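J.: the sequence and its predicted three-dimensional model are supplied below.
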Amino acid sequence: MSISRKRLNSEESRSAALEAARMLLLAQGPQAVTLKAVAAKVGRTHANLLHHFGSAAGLQAELARSIADRVTGSIAEAVERARVGERDVREVVDGTFDAFDREGAGALAAWMILSGNRDALNPILDSIRALVSQLRVGHEEHHVPESTLWLVLAALGDSLLGEPITSSLGLQRDAARRIATEALRSEIAARHPRMA
């Protein structure tokens, strides 16, 4: 089912294409995010998408940037609210895990790596770097890069293998999230007892 054909300005056309790409990613996986499929979904031509993104790799990189920017924004908000006691660290963990699982960033990142399109990961890495820089302001003594590293790797791994591994081990599906939450709480308590 395609979006009805109407006159869109350049930014609206790009936004519609990225939303269609995200819908394809979530419904059918990263291999479904092609210029042809996205063009059909938004009622545009292949040439129109080439004009906006340059190539399928360009579309995928913009999709990765879009997902990463949206998700890191919500994670930053959750971290700041947790720092002032308005939210629990579980929300930070859930936001990170959701980014890679429900938002499709894990499957997209893995597919890009396996298909040799490593440069398309740059938008995700740029967003993570920007998030860490933002979170470090006023909290330079915290180990934000290290915490971000292990949390992102755990979320990525869980998005790709969490279901079969937890099932085979007889664990609840949210076991990795629970373990990550406990680890983050312990890390905060050990490094900053006044915040625990």
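T.: Structure's in. What do you need?
J.: could you use CA atoms for every contact and neighbour count after this?
T.: Fine.
J.: quick one: the helices in this structure, in order.
T.: 10-28, 35-42, 46-53, 56-83, 89-100, 105-114, 122-136, 144-169, 175-191 (DSSP state H).
J.: the structure to be compared is supplied as follows:
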Amino acid sequence: MASRKRLSPHESRTAALEAARALLIESGPQAVTLKAVSGRIGRTHANLLHHFGSAAGLQKELARHLTETVCETIIQAVRASRAGLGQPREVVDLAFDAFDKEGAGALASWMLLTGNEDAITPIVETIHALVDEIAPEEAGNHEGIMRVHEDTLALVLMALGNALMGQALAKSLDLPLDAARNRAERMLLRSIESVSQPVPQK
């Protein structure tokens, strides 16, 4: 029988987080346990305990991992949109998909409901870093920076809410299933227009 490949601590953590992400998408947040992840990557339960401390610790790091991955993609999409190489809708879809298809919304809700009070911390910290990465590009326009912060807040809250109940609510209101995405796109278009305006001279 072939011997199991020896992984560095970083490789082991990354493999565990990718396995946890796959379980989250396939079966929901309740499936993201140390036992399930260790079985999927062929590591011991003790190995994962060493890296994450507990199932709650694993879920918290998964939330950070998901958000960091998505935010990096969003940064590139925002820059491409401003440079005329992409569309604001791409940014909106990335954010909404992160909370819906990638499972970040369900994971955050599950962690809060099961008593992991600081569950949202890694998501908030990572999104804050995303905004700080984007906003300095508008450093000469204070109102533009504030608009970026406000619209980022609105976009994330809309994406999270849509992941949890957006389609059901849209159906009950006789709206298209992508109504929230459409409104977020219009908001982002206005934001881009506002930060591109020249700063008034005093």
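T.: Structure received. A quick note: this is a predicted structure, and the numbers were derived from the prediction, not measured.
J.: drop the TM-score for these two in here.
T.: Overlay of the two chains. TM-score (TM-score structural alignment, normalised by the length of the first structure): 0.90; 191 aligned residues with a CA RMSD of 1.8 Å.
J.: so which of the helices of the first structure comes closest to Ser4 of the first structure?
T.: Across those, Ser4 of the first structure has its closest neighbour in helix 35-42 (7.2 Å, CA to CA).
J.: for the closest one, name the packing helices and strands.
T.: Where contact means 3 or more CA pairs under 8 Å, 6 or more residues apart in numbering; DSSP states H and E, helix 35-42 of the first structure is packed against helix 10-28, helix 46-53.
J.: tell me what angle that helix forms with helix 56-83.
T.: Relative orientation of helix 35-42 of the first structure versus helix 56-83 (axes from the mean of the first three to the mean of the last three CA atoms, to 10 degrees): 70 degrees.
J.: which other residues reach helix 35-42 of the first structure?
T.: The contact list for helix 35-42 of the first structure (CA atoms under 8 Å, 6 or more residues apart in numbering) reads 1-5, 16-17, 20-21, 24, 45-46, 48-50, 55-56, 59.
J.: what's the answer for stretch 73-81 of the second structure, then?
T.: Counting by CA under 8 Å, 6+ apart, 86-88, 90-91, 94-95, 130, 133-134 sit against stretch 73-81 of the second structure.
J.: which residues in the first structure does stretch 175-186 of the second structure match up with?
T.: Using TM-score structural alignment, stretch 175-186 of the second structure lines up with residues 171-182 of the first structure.
J.: report the distance from that stretch to the chain centre.
T.: 19 Å (CA atoms, centre = their mean, to the nearest Å).
J.: next: stretch 169-176 of the second structure.
T.: 25 Å.
J.: now do the same end-to-end measure for that stretch.
T.: 10 Å (CA to CA, to the nearest Å).
J.: next, count neighbours for Ser168 of the first structure.
T.: As a burial measure, Ser168 of the first structure scores 9 neighbours (other CA atoms under 10 Å).
J.: next one: the one 3 residues further on
T.: When neighbours are counted by other CA under 10 Å, Leu171 of the first structure registers 12.
J.: Leu25 of the first structure: neighbour count?
T.: Leu25 of the first structure has 22 nearby residues by other CA under 10 Å.
J.: and if you look at Ala155 of the first structure?
T.: Ala155 of the first structure has 26 nearby residues by other CA under 10 Å.
J.: quick one: the residue mapped onto it from the second structure and Ala104 of the second structure, what's the gap?
T.: Aligned by TM-score structural alignment, Ala155 of the first structure pairs with Ala159 of the second structure. Applying CA to CA, the value for Ala159 of the second structure to Ala104 of the second structure is 10 Å.
J.: with Ile127 of the second structure instead?
T.: Applying CA to CA, the value for Ile127 of the second structure to Ala104 of the second structure is 13 Å.
J.: touching both of those two, which residues are there?
T.: With CA under 8 Å, 6+ apart, Ile127 of the second structure and Ala104 have common neighbours Thr67.
J.: end-to-end on stretch 91-109 of the first structure?
T.: So stretch 91-109 of the first structure: terminal residues 23 Å apart, CA to CA.
J.: now stretch 59-76 of the first structure, how far from the chain's geometric center?
T.: 6 Å.
J.: tell me the buried residues in that stretch?
T.: Counting neighbours by 16 or more other CA atoms under 10 Å, one finds that the buried residues in stretch 59-76 of the first structure are 59-69, 71-72, 74-76.
J.: between Ile127 and Ala104 of the second structure, who's got more neighbours?
T.: Ala104 (26 against 21).
J.: in this structure the more buried one contacts Ala98, no?
T.: Yes: applying CA atoms under 8 Å, one finds Ala104 of the second structure in contact with Ala98, separated by 6.0 Å.
J.: grab the most central residue of the second structure for me.
T.: Closest residue to the average C-alpha location of the second structure: Thr67 at 3.5 Å, with CA atoms, centre = their mean.
J.: dump the residue contacts of that residue.
T.: Contact analysis of Thr67 of the second structure by CA under 8 Å, 6+ apart lists 98, 104, 122-123, 126-127.
J.: now do 10 Å
T.: Applying CA atoms under 10 Å, 6 or more residues apart in numbering to Thr67 of the second structure gives the contacts 61, 73, 95, 98-99, 102, 104, 122-127, 130.
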